[in-house]
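> Next comes the sequence, and after it the predicted model I'd like to discuss.
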Amino acid sequence: MTTAVSDSPVVTRAAELTDWIAAGCKPKSAWRIGTEHEKFVFCRNSLKPLPYEGTKSIRGLLETLIPQGWTPVMEGGNPIALTHASGAAITLEPGGQLELSGAPLETIHDTCVETSVHLNLMKSIFEPLGIGMIGLGFHPKWKREDFPWMPKGRYAIMRRYMPTRGSLGLDMMVRTCTVQVNLDFSSEADMVKKFRASLALQPIATALFANSPFTEGKPNGFKSYRAQIWTDTDPDRTGTPEFVFGSGMGFERWVDYLLDVPMYFVHRGDRYIDASGQSFRDFMAGRLAALPGERATLTDWEDHVTTAFPEVRLKRYLEMRGADGGRWCHLCALPALWVGLLYDDAALGAAADLVRGWTAEDRAGLAAVARRDGLSGGFKGRPVRNLAAEVLAIADEGLKRRACLNDDGEDERRFLGVLHHAVDTGKTPADELLDLYHGEWNGSVDPVFEAYAY
């Protein structure tokens, strides 16, 4: 949660914003793992998304959790998120998707326990009510207009603004789900090295976790349609920021990028003030048209940082954003992949060597192949499947060297098993879904809501 604006210092210089990001640097002993995962919530009888209000509703689910140790975050008299003493939060996405924003934890064993506790708790509440939840990258059945909109002020502003910047932004808001992991860095140089390696390899995660081959009940021609959605959402704030690979990359250069991202809103009390398309630089100077004479605070900056959506996002940590939502086992596999690659020095060096020499055209080409073909595509004269195998081998070694053991003496490599299976078979989750659709499901996506529900 951000600090109250009244308690937050006014910022007038970009250097203060750079210092805010740089304050995220931590010694390796303090590095943590934060996993976030979204899921679609639906009525088991109708398969339709849950509305915010009603007998079977998102509001009712949130209110049921409050007596179990969760504190509501209110907006306009409505609970729109929950926080927990552990540091975790349950947040509400625009179309009623529920997200667990996990606490910062030391090992992937810990984050997988957190995921299991969360999903089991939700199931215990949902099942008696005839409610289900499922993790997919893009909703396989319903049209955009079939989704309810949640009562959050920032979403109303984004809903108006998105269609001015791309044709698929509203689909991104209500019909997609993702899983991501948030990781730390020790210094500016460490951040840059991790940012470059993870940004170049983000399409490999997209391919391995590809899980959105259907739109409105039919195959859509992509293994990850969620990834395709981002290509026509808003060019000002999405995609692969190529300057990250340039010689001037650092905290200051990232702040310059964010200052060039148009604003969405300003949050004051219980209100979201529409500042869409306006400049944070003007806000710092007291020239924001939406709030003339008022100057930005660090809390306003924290809000603004969340409105940029590149494939890897820098806050006071790095967010890996390239994967589709998936089944239970995939929620633990994503942090395992990136921790193995980025939290071990030798693995990070090997990952950096692997992508060294790739051009902007190479990176764009790999991303296009990954979202369309998953592991079955080709890149620079070799199968993407083989490249993914090489990336997994690096992550395996990184996790082996970390040597973080559970009570049974197993290290974190156990969570990569589902990804090794994908590489060994050449089948992503999307391929498995398509096989079922063309086979025993007889051209229907409806069985996915039973077979793949949590």
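Thanks, I have it.
> For the rest of this, base every contact and every neighbour count on C-alpha atoms.
OK.
> Figure out the helix or strand that residue 319 lives in.
strand 318-324 (DSSP states H and E).
> so how far is that strand off the chain centroid?
Distance of strand 318-324 from the chain centroid (Cα atoms, centre = their mean, to the nearest Å) equals 5 Å.
> That strand: what's the following helix or strand?
helix 328-342.
> helices or strands next to that following helix in the packing?
strand 33-43, helix 108-126, strand 178-183, helix 188-208, helix 345-355, helix 384-402, helix 417-425 (3 or more Cα pairs under 8 Å, 6 or more residues apart in numbering; DSSP states H and E).
> Mind listing what's buried along the third one?
Neighbour counts using 16 or more other Cα atoms under 10 Å place 178, 179, 180, 181, 182, 183 of strand 178-183 among the buried residues.
> Identify the farthest-apart pair in those residues.
Distance extremes for the buried residues of strand 178-183: the farthest pair is 178 and 183 at 16.4 Å, using Cα to Cα.
> Flag every buried residue along stretch 277-288.
Applying 16+ other Cα under 10 Å to stretch 277-288 flags 278, 279, 280, 281, 282, 283, 284, 285, 286, 287, 288 as buried.
> take the one below as the second:
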Amino acid sequence: MSDATSGCTESRRAVTEAEIEALVHGICFKTGPPRTLGVEVEWLVHAPHTPHLPVSFERLEAAYAALRGVPLRSALTVEPGGQLELSSPPAGSLTECVGTVSADLDAVRAVLAEDGLRLVGLGHDPRHPPRRFLRERRYEAMERCLDRTGPAGRHMMCASASVQVSLDAGHEEPGPLGYGRRWWLAHQLGPVLVAAFANSPLAGGRPTGWLSTRQLRWAQIGPARAGAPPLDGDPRAAWTRHVLDAPVMCVRDDEGPWQVPERLTFREWVRSRKPRPPTRDDLAYHLTTLFPPVRPRGHLELRMIDAQPGDDGWIVPLAVTAALFDDPGAAETAYRAVKPLAERARPYPAPHNALWREAARSGLADPELRDAAVACFTTALEALPRLGATPEVTAAVAAFRDRYVLRGRCPADDLLDSLRGTGLPGAGCHPAGPGPAAHRRKDIGT
């Protein structure tokens, strides 16, 4: 029997709870010196000359067919609502990561421009209701499952976009770069990143009362699927329990529609072995149906950042996050900056506690979140030259800090200022200047 055949057979063999624990430990937390970096950038696709109209599926399909022939180093995928995602290969440095993705985005934009389309950096579609573009059985099952908790799932699938930063899990040993500290820091820094980069205050052409409507929708899916495990124990053990006790989204079948069981956890599936015994393939698939703010995938995937305005806005959250995790001095400063926020993150896990909700609702108008963000951006700016960042990247981070963080603002505030002054701006359009920090909440509801 060949190695390939043996591996296929093994992946389809029924698994036990003990095997699952060992697999999750090995698959999700691979430790070693932090050396690689990655980013996934998601984009809405709009027609700037007719922003009030959604792009037809036929037009999207034609544009995406043209993109399939473009040579890229990043992986190009289409999200359920027709959003585009570029996933970088693992990079040995921030400069390498930025260079690769920037070149690939230039190529993608050139193809889309031929059909009058553009990539738009917003965390949530400001005008159009969610529409599902992809018809695969995976998304049919996902939609049926998420519909049970309300409309938020469809918004998450089809109307949202983000910047997801991927970092090595860290050292096995404790310390600023140890995996336990990095796991804790990722969750405690999460609300600061939500607040600083909030960029989705609109839905249906109107303010929602939240600066990150995208983060609100993810939280509304519920803690079983979109929540984090408790942070008061070993990360590997906590994540393994979370995986086993999370509900199964679907039971796949080679033929016919997939089953969507109700209230069946993966642990219960393993024990009951019904409707069929789960396999290693099923476990691997189950891991992809959990949407916590920090997902361990052999590395740490930070999933809480809204898509950013402008062609290069995604570089700032990538650079700031990389600096705060991979420079030991910046990591220690960030740890001290967010530690006072930890009490507000109890008793519920992220993102379903008061701190995360306030970050999504009010952004850096919250004084404690603003103070933490100022400290984190300042130490990141000091660390970036040590990580070999280019002057252009460092300047972009400094400009963002000055325009938003020091003033207690975020990109969502520009959209709201523009809405109050001139009506809903064109898709993806942010005003050139930051504008006054006028008290934004008084006229947009709560």
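Received the coordinates, thanks. In this text, all values refer to a predicted model and were calculated from it rather than measured experimentally.
> After superposing, what score do the chains get?
Superposed pair, TM-score by TM-score structural alignment, normalised by the length of the second structure: 0.83. Supporting alignment: 410 aligned residues with a Cα RMSD of 2.7 Å.
> out of the helices and strands packed on helix 328-342 of the first structure, which comes closest to residue 371 of the first structure?
Evaluated with Cα to Cα, those place helix 188-208 nearest to residue 371 of the first structure, the distance being 6.5 Å.
> Now render the helices and strands packed on helix 328-342 of the first structure as JSON lines, adding distance to residue 155 of the first structure.
Below are these laid out as JSON lines (distance: least, Cα to Cα, whole Å):
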{"stretch": "strand 33-43", "distance to residue 155 of the first structure": "17"}
{"stretch": "helix 108-126", "distance to residue 155 of the first structure": "24"}
{"stretch": "strand 178-183", "distance to residue 155 of the first structure": "18"}
{"stretch": "helix 188-208", "distance to residue 155 of the first structure": "26"}
{"stretch": "helix 345-355", "distance to residue 155 of the first structure": "37"}
{"stretch": "helix 384-402", "distance to residue 155 of the first structure": "36"}
{"stretch": "helix 417-425", "distance to residue 155 of the first structure": "34"}
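> closest one to residue 24 of the first structure among the ones you listed?
Among those, helix 188-208 sits nearest to residue 24 of the first structure (Cα to Cα), with 9.7 Å.
> Pull the distance from the very next helix or strand once past the closest one to the chain's centre.
Next in sequence after helix 188-208 of the first structure, counting helices and strands by DSSP H and E, comes strand 214-215. Counting by Cα atoms, centre = their mean, strand 214-215 of the first structure is centred 20 Å from the centre of its parent chain.
> Same check on stretch 342-360 of the first structure?
That offset, for stretch 342-360 of the first structure, works out to 22 Å (Cα atoms, centre = their mean).
> now what about it, what contacts it?
By Cα atoms under 8 Å, 6 or more residues apart in numbering, the surrounding residues in contact with stretch 342-360 of the first structure are 193-194, 196-198, 200-201, 242, 340-341, 391, 394-395, 397-399, 401-402.
> likewise stretch 300-308 of the first structure?
By Cα under 8 Å, 6+ apart, stretch 300-308 of the first structure touches 2, 5, 17, 237, 238, 258, 261, 263, 264, 266, 267, 315.
> Now with 10 Å, please.
Residues from elsewhere that reach stretch 300-308 of the first structure, judged by Cα atoms under 10 Å, 6 or more residues apart in numbering: 1-5, 8-11, 17, 20-21, 158, 234, 236-239, 255, 257-259, 261-268, 280, 283-284, 297-299, 313-316.
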